[in-house]
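[1] what's the 3D shape of this:
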Amino acid sequence: MELQNGADKESLSGSSFLVTGGAGFIGSSLVAYLLNNGARRVRVLDNFSTGFRSNLDEFSSHPGFELIEGDIRDLQTCRDAAKGMRFVFHEAALGSVPRSIHDPVTTNEVNISGFLNMLVAARDEGVKRMVYAASSSTYGDSVELPKVEDRIGRPLSPYAVTKYVNELYADVFARTYGMELIGLRYFNVFGPKQNPAGAYAAVIPKFIEALMNHESPVINGDGEYSRDFTYIDNVIQMNMRAVFTDFAPAVNQTYNVAFGQQTSLNELTSYLKRYLCDYDPLIANVPIEYGQQRLGDIPHSLASIDKAQQMLDYSPRFSVETGLQETVRWFVKKKELATIQQAV
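    You can find the predicted model right below:
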């Protein structure tokens, strides 16, 4: 990832960063961006419940990299991780609507109690600013499109409840303790290194892996549900805009992070088959299967990115199509490398 506007070499080289959940998909992408662009010090806090050590292997010998294996549900661990850090990117969470429906207690403990611990730690350790992962699930049953930050509905899952509570806590801590906090409502982020395995895998890597194995992807419902799929590099840009902005009115706000385009699941699978056929023409013949609609899913999601554009000069560079091409290329290369290693 190339250097984003608003995050020059000087600002990175003079700063220290804590990335919670830094072994996860978004967290490790942030770590890679920071270290590859000259950040002085990057510390990761992760308990590896959903993240992978392999996502951090390339930085294990980097002089500016530090890893703390620990859990955000422990306040002292959070304090230790925040000590000496100028900025915090809080990405640690238990994602997935279905997971939260299956196990609301653990989702609550990690996403609410863990978030509160990080707020307290950032306050007590004098962190300048914390940028945290909010979620588009906060819009709940609102049918308004596009989604605008100050108009939300009722949550449709325990996960959505936890992410909305994060925003409420951030608002209270900003007003009560004078903290600088910015929430980023992610809309269906995808890209390289995203995990295709497990019961709660995101749809894009899961579909890519299925198609590469000539297996039918299973779409929940009729495929006409739509999402604002957002490539990881756009998300990194937004995080950099948020952490380095010196525009005071932009701080202590919540922003949509998206591309601003609706794509149905049927359109998504069509794109994936088209791009994967460049590497394996037989994928064109793999049929798509349709299953039951998933509990807690909203029919359609589309973000307004006007606020982010106006307040933070956000300018997403990767469309859904371009991002999917980059993602497919990465997964194909990964499979080719695995095949070579097996042969050896």
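
[2] going forward, measure contacts and count neighbours with C-alpha atoms only.
    OK.

[3] Provide a list of residues in contact with the nearest residue to Phe331 once chain neighbours are set aside.
    Using Cα to Cα, 6 or more residues apart in numbering and skipping residues adjacent in sequence, the residue nearest Phe331 is Pro192, 7.0 Å away. If a contact means Cα atoms under 8 Å, 6 or more residues apart in numbering, then Pro192 has 326-327, 330-331 as its contacts.

[4] Considering those, which is situated nearest to Gly198?
    Using Cα to Cα, the shortest approach to Gly198 within these belongs to Phe331, at 16.7 Å.

[5] Alongside the first, I'd like the structure of this one:
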Amino acid sequence: MTEACALRRCTAATKKDVNRMRKSIEGSNILVTGGAGFIGSHLVDRLLDKGAASVVVIDNMFLGKEENLADAIKRGAILYKEDAEDKEALSRMIEEHAVDIVFNLATKALNYSFIDPCDAFETNVVVIGNLLELQRAGAFSTLCHFSSSEVYGTAVYEPMDEKHPYNPTTTYAGGKAAADIMLRTYVNMFDLDAFIVRPFNNYGPRQNAEPPMAAIIPLTAKRIMDGIAPEIHGTGKQSRDFIYVLDTVDAVIDLFDKMEKGQEVNISANGNTSMEDVITKISTYMGYEGEIVRKPRRGADVDCHNATNALVKSMIDFKIRSFDEGLAETLDWYKENL
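    Next comes the predicted model:
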């Protein structure tokens, strides 16, 4: 056997050993930062479905809502309305609940970075720094960190993969990119069991619909329901790789015991839809036939997100809804809940 072959075999064995040593979701005590928010609350539901021994949520309620966790709390989830930027609060919860695994979704909305750019950046960095330092001290064993497709900025090439360069266009995205880099360096320096999942443009039930923090789908639905004309900013040709939130959290659950230390994986629908098409689809589904207002392009807007999901499909049985199917489910939810 050549030295190179022996090294590859040894490396493969080491990766398998890492995954065998990682505690499974079932039977573990889990902390979810930002767990009362849009994606976080759906993740909490799925963690309970998977048999977690306990699920603890910390959320400063910036956009989180207790009602997002209504069913989860009935099933035993515990909500702390505190801030993950407070290291002492994090430490106390992790120790009190003997946390094994942390899922980090604590952040502030992209639109908030136009209101307080410095704070939007710092939230991402401070929270991941707190968690990595606590993990380095042995407070918990595994960290799954949620990044964002915004770290890539506009596509330099299509389809975008995990090797796509970082080119953040907002301080929100800059903070997300810095958090990713911090995690990778801690893994390299201290051999922590931490990894990165990077969802592209999530949509679905529970996504905030209140301006100025709302994303395009809930905001447009709400405007139509309130009798206000929807808006297209710029040409409307800007595109996003939309993925339904439940498809994202299902992928994260399935990826959990397959991710290597320091690995990052994009979670996307493998296609893109223009903002103009999104507005048209929402208007058609909701029976809106009125004016669509044209407004100037927003500063720092990303022109194109179009990602490949080849890596995630090679790791798990990755099933996703079509955009039309997911959009219909989402709009039906808004009709019932807004």
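
[6] re the thing from before, which residue in structure 2 aligns with the residue nearest to Phe331 of structure 1?
    When the two structures are superposed using TM-score structural alignment, Pro192 of structure 1 falls opposite Pro205 in structure 2.

[7] corresponding residue for Ile282 of structure 2 in structure 1?
    Matched to structure 1 by TM-score structural alignment, Ile282 of structure 2 sits across from Leu272.

[8] which helices and strands sit right next to the helix or strand hosting that match?
    Applying DSSP states H and E as the criterion places Leu272 of structure 1 in helix 265-276. Applying 3 or more Cα pairs under 8 Å, 6 or more residues apart in numbering; DSSP states H and E, we find helix 265-276 of structure 1 packed against helix 203-212, helix 320-343.

[9] relative to helix 203-212, how tilted is it?
    With axes from the mean of the first three to the mean of the last three Cα atoms, to 10 degrees defining the directions, helix 265-276 of structure 1 sits at 50 degrees from helix 203-212.

[10] following helix 265-276 of structure 1, which helix or strand comes up?
    Next in sequence after helix 265-276 of structure 1, counting helices and strands by DSSP H and E, comes strand 289-291.

[11] List the buried residues of that next one.
    Judged by neighbour count (16 or more other Cα atoms under 10 Å), strand 289-291 of structure 1 contains no buried residues.

[12] try stretch 67-77 of structure 1
    So for stretch 67-77 of structure 1, counting by 16+ other Cα under 10 Å, buried means 67-68, 70-73, 75, 77.

[13] re the thing from before, centre of the chain to the helix holding Leu272 of structure 1, how far?
    With Cα atoms, centre = their mean, to the nearest Å as the basis, the distance from the averaged C-alpha position of helix 265-276 of structure 1 to the chain average is 22 Å.

[14] Quick one: residues in contact with that helix.
    Taking Cα under 8 Å, 6+ apart as the criterion, the residues outside helix 265-276 of structure 1 that touch it are 207-208, 211-212, 219, 223-227, 283-284, 321, 324-325, 328.

[15] ok, 10 Å please
    The list of residues contacting helix 265-276 of structure 1 from outside it, by Cα atoms under 10 Å, 6 or more residues apart in numbering, reads 203-204, 207-208, 211-212, 217, 219-227, 229, 264, 277, 280-286, 288, 320-321, 324-329, 331-332.

[16] Over to stretch 328-338 of structure 1?
    For stretch 328-338 of structure 1, the surrounding residues in contact (Cα under 10 Å, 6+ apart) are 191-194, 196, 204-205, 208-209, 212, 272-273, 275-276, 278-280, 323-324, 327, 339, 341-344.

[17] rerun that using 6 Å as the cut-off
    For stretch 328-338 of structure 1, the surrounding residues in contact (Cα atoms under 6 Å, 6 or more residues apart in numbering) are Pro192.

[18] same thing with stretch 110-124 of structure 1?
    Contacts to stretch 110-124 of structure 1, defined as Cα under 6 Å, 6+ apart, come from residues 72-73, 75, 78-79, 93, 162.

[19] sorry, back to before: possible to save the contacts of Pro192 of structure 1 as TSV with distance to Asp171 of structure 1 and neighbour count?
    Listed next are these as TSV, based on distance: Cα to Cα, whole Å; neighbours: other Cα atoms under 10 Å:
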residue	distance to Asp171 of structure 1	neighbour count
Glu326	37	16
Thr327	35	24
Trp330	39	15
Phe331	39	21
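
[20] ok, so of these, who is nearest Tyr177 of structure 1?
    Proximity of the contacts of Pro192 of structure 1 to Tyr177 of structure 1, judged by Cα to Cα, is greatest for Thr327, which lies at 41.3 Å.

[21] what's around whatever residue of structure 1 lines up with Leu132 of structure 2, how many residues?
    The criterion is TM-score structural alignment: under it, Leu132 of structure 2 has Leu119 as its aligned partner in structure 1. When neighbours are counted by other Cα atoms under 10 Å, Leu119 of structure 1 registers 27.

[22] that older thread, pick the most buried one from the helices and strands packed on helix 265-276 of structure 1.
    Mean neighbour counts were taken over these using mean count of other Cα atoms under 10 Å, and the top value, a mean of 21, falls to helix 203-212.

[23] which residues in structure 2 does that helix match up with?
    By TM-score structural alignment, helix 203-212 of structure 1 lines up with residues 216-225 in structure 2.

[24] And that stretch against structure 1, how far off on average?
    If you overlay the two and look at stretch 216-225 of structure 2, the average distance to its match in structure 1 is 1.1 Å (mean Cα distance after the TM-score superposition for structure 1).

[25] who's in contact with that stretch?
    Stretch 216-225 of structure 2 has contacts (Cα under 6 Å, 6+ apart) with 209, 230.

[26] where does the match of Pro192 of structure 1 fall, helix, sheet strand or coil?
    Under the three-state scheme (DSSP: H, G, I helix; E, B strand; the rest coil), the conformation of Pro205 of structure 2 reads as coil.

[27] mind putting the contacts of Pro192 of structure 1 in CSV, distance to Val110 of structure 1 included?
    What follows is these, written out as CSV (distance: Cα to Cα, whole Å):
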residue, distance to Val110 of structure 1
Glu326, 32
Thr327, 29
Trp330, 31
Phe331, 30
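
[28] So which of the contacts of stretch 110-124 of structure 1 sit within helices?
    Judged by DSSP state H, the contacts of stretch 110-124 of structure 1 include 75, 78-79, 162 as members of helices.
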